[in-house]
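Novice: just to be clear, the model below is a prediction. Sequence and coordinates:
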Amino acid sequence: MPASKTTSGVRMLSCMPLTVMTVVAAADIATGPGVGFLPLVSLGPAFSGLVGGWRRTAVTGMVALLLCVALGTYDGLFEERRGFTAMAAVAGVTGVGIAAAVMRSRREAELAGVRSIAEVAQRVLLRPVPPEAGPLRAAVSYTSAHAEARIGGDLYAVVDSPYGVRVIVGDVQGKGLAAVEAAAVVLGAFRAAAHDEADLAGVGERLERSAARELDGERFVTAILAEIGTAQGVVFLNYGHPAPLLVRRDGSVDEPQPPVHALPLGLGAHGGDRPKPYRADFAGGEQLLLYTDGVTETRDAGGSFYPLGERVRLLSDPDPRRALDALRADLVRYAAGPPQDDAAMVLLRYADTAGA
């Protein structure tokens, strides 16, 4: 929702208590005491308790009581019990509104604390990607399927190791804290192995052992690993993950496919082919986009999937961060509604040595 609409909605709710009491007072004066509008003055503190703090609710309740006394005196209702009954109703609703405001404030404080913890967890789990790593410039985009969440089941990391720049992008099966825990296992193993193992296959083996040891039998992680060494080119290792996109200097797009389709991490006990490293050309001025299926499985109002390969033209901005932001904004516009899955993208741009 646009910020302007949200702000206008908050203003309307803030004005609601005063507006309601004004309307009730005008109706009571216009129709006289016979209709019995006076108890409706209690709607003012009732609405205030829903949208304001307890102090504001108490002030609104006092204003409502004074208005009730004034109207009751004007209508002559204190000569009978109706005026006192209306005042009791206003006082009771004000008390309930104050209690509701206090409880809501406590819940909002608790939610703010949870959000703060989630942000810290994100910084520990999904560390910021370095803007430059070896011959590459890098940028990352992460969109959670839950509007209030900061982290989810998608994972990524870029490590500038002694053996070249090593990258992982993955997607944990499932949601919730269990998915976050699985992502932490894979990322921890990758960051250690990326510095220790001399080849990408060794990194993959470390990840498989960690996943087999730490993940339960029903959870798995699709992942793609990439290594960009000193020589131009990129080596991939794919564990059941969507193929990467290589954007060439002329704007054409390649989608390197693995020689065998291996099972995701965590399913090695089920047999099947093990992943094999495969190589693709990756040279100066070209771009590599790694992503999760939350990107390509985004649907528009007609049910069509997001055509990622056709949208890579949006990556033309010289700054990788702005280029990836443009692609993410297009993805959000394309979606028919809120995202149904987490979506992560990592963009790597090879330094344009020809222009150096």
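Specialist: Here it is on my side, so go on. Numbers count the residues shown, from 1 in each chain.
Novice: going by C-alpha atoms from here, please, whenever you check contacts or count neighbours.
Specialist: Fine.
Novice: mind checking the longest helix of the protein?
Specialist: For the chain, the helix with the greatest residue count under DSSP state H is helix 82-125.
Novice: tell me how far that helix lies from the chain's centre.
Specialist: Helix 82-125 has its C-alpha centroid displaced from the chain centroid by 24 Å (CA atoms, centre = their mean, to the nearest Å).
Novice: likewise for stretch 338-345?
Specialist: With CA atoms, centre = their mean as the basis, stretch 338-345 stands 8 Å off its chain's centre.
Novice: check it against this one:
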Amino acid sequence: MIRTSRGDRVRTKAVSAGRRGLGGRFRRSVPLALPVGWGAVAVAWKFGCPLARQPGLPVRIATSIVFLTVGTGLVLGVRRQLRRELARVRAVAEATQQVLLRPPPARLDGLALAAGQLSATRGASVGGDLYEAVATPYGVRIVVGDVRGHGLAALGAVVAVLGSFREAAHDEAELGGVLRRLERALQRHLRERARDEHPALGKGDPEHPVAEEFVTLLLLEVRADGRLAVLDCGHPAPYLLGPRVERLPVGEPLPPLGVLPLPAVLVPHTAARLLPGETLVLHTDGAEEARDRRGRFFGFEAALARSAGRPPEGVVRQTHEALLRHTGGRLDDDVALLVVRNDRVRVPAQPAEPGLRRPRPAPSTHC
């Protein structure tokens, strides 16, 4: 048996990687080889062939055809290469965006879920909106938020908030503890951005003042009995689709994260329930503030009423289609929807089994 040292293995891997890199560069240069070869032949023919230097219209036409063919081939080769590179970049971007804003599971602890987002940035499937739903020992916990602004510039805050929520939702027994973890994660992100954009030795104001960045957020917990616990940080209240469409009460709203510190005591609002068969629609403000070319607002509540009775994925799809028709496909802000339907079955009280005696009442002690 021949044993190889670690250094040999490292050098072997380096050589293999170098060969793969050379092979990749060679494959990328193949589409350009043909037009470059044509160009070399055309230049050699123009300056080395005596016939090409002779005057006359036929020679000029032939020379023009040769150079036009070469130029067309070169443009097509470059275009094909750019399209391949763009396809690879889009595939990587879509995979990254799916990991960042992953779709929720279709069913989660007896709840049916569906979500979707429309980005105002062309070519991006995520922007400044965020959502997530996880099953925990304390109930199904859901977050929906909206970072100030939209598009790819807001992804840093989205990553900070979602990453913190995915851990805190399982670790914190109280919903208020989850919200404080999100606040601390956003503060760390803003401090890091401040150091990057406006270092101590730099001069002038940062291009995007961090002091103006904040996140509106709705934190919700669906407990086993359908009772809802809600903490609202300046976010639009969700809609409840039951016998009619109505706003869900969320209690006194808190300031958005990043604007003011949270109060010392956080008490979730627990006066509402999600009964079996009812649907809850959480959204960002882009759904209610979307306008058409005449400046008319989108009838979000009416669109939800038309989709009542549909499954969650049907509510998301029909609402998005109505929104795109109203705006002509031109959105000024990102739009995120997360729809939750309670599919838990309410079990009625069971009668006592036959043969089991009911306990006798205690005898009276009165004379």
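Specialist: Perfect, thanks for sending it. Keep in mind it's a predicted model, so treat the numbers as computed, not measured.
Novice: where in the second structure does the longest helix of the first structure fall?
Specialist: Under TM-score structural alignment, helix 82-125 of the first structure corresponds to residues 57-100 of the second structure.
Novice: what's the mean distance for that stretch versus the first structure?
Specialist: For stretch 57-100 of the second structure, the mean deviation from the first structure after alignment is 1.7 Å (mean CA distance after the TM-score superposition for the first structure).
Novice: ok, now which ones touch residue 172 of the second structure?
Specialist: With contact set as CA atoms under 8 Å, 6 or more residues apart in numbering, residue 172 of the second structure has these partners: residue 178.
Novice: that one -> the first structure?
Specialist: By TM-score structural alignment, residue 172 of the second structure lines up with residue 197.
Novice: for residue 184 of the second structure, same thing?
Specialist: By TM-score structural alignment, residue 184 of the second structure lines up with residue 209.
Novice: same deal with residue 297 of the second structure?
Specialist: In the first structure, residue 297 of the second structure lands on residue 305 (TM-score structural alignment).
Novice: so that match touches residue 298, yeah?
Specialist: Yes: with contact defined as CA atoms under 8 Å, residue 305 of the first structure counts as touching residue 298 (5.6 Å).
Novice: higher neighbour count, the two?
Specialist: residue 298 (24 against 15; other CA atoms under 10 Å).
Novice: from residue 256 of the first structure, how far out is the more buried one?
Specialist: Distance, residue 298 of the first structure to residue 256 of the first structure, using CA to CA, to the nearest Å: 22 Å.
Novice: what do you get for residue 92 of the first structure?
Specialist: Distance, residue 92 of the first structure to residue 256 of the first structure, by CA to CA: 70 Å.
Novice: how many neighbours does residue 54 of the second structure have?
Specialist: Other residues lying near residue 54 of the second structure total 11 when counted by other CA under 10 Å.
Novice: wait, I meant residue 165 of the second structure
Specialist: Neighbours around residue 165 of the second structure, by other CA under 10 Å: 25.
Novice: now do the contacts for it.
Specialist: Applying CA under 8 Å, 6+ apart, we find residue 165 of the second structure in contact with 143, 178, 181-182.
Novice: among those residues, which are in strands?
Specialist: Among the contacts of residue 165 of the second structure, the residues falling in strands (DSSP state E) are residue 143.
Novice: most neighbours among the contacts of residue 165 of the second structure, please name it.
Specialist: residue 143 (24 neighbours).
Novice: so how far is residue 182 of the first structure from the aligned residue in the first structure for that one?
Specialist: Aligned counterpart of residue 143 of the second structure in the first structure: residue 168 (TM-score structural alignment). The gap separating residue 168 of the first structure from residue 182 of the first structure is 14 Å, by CA to CA.
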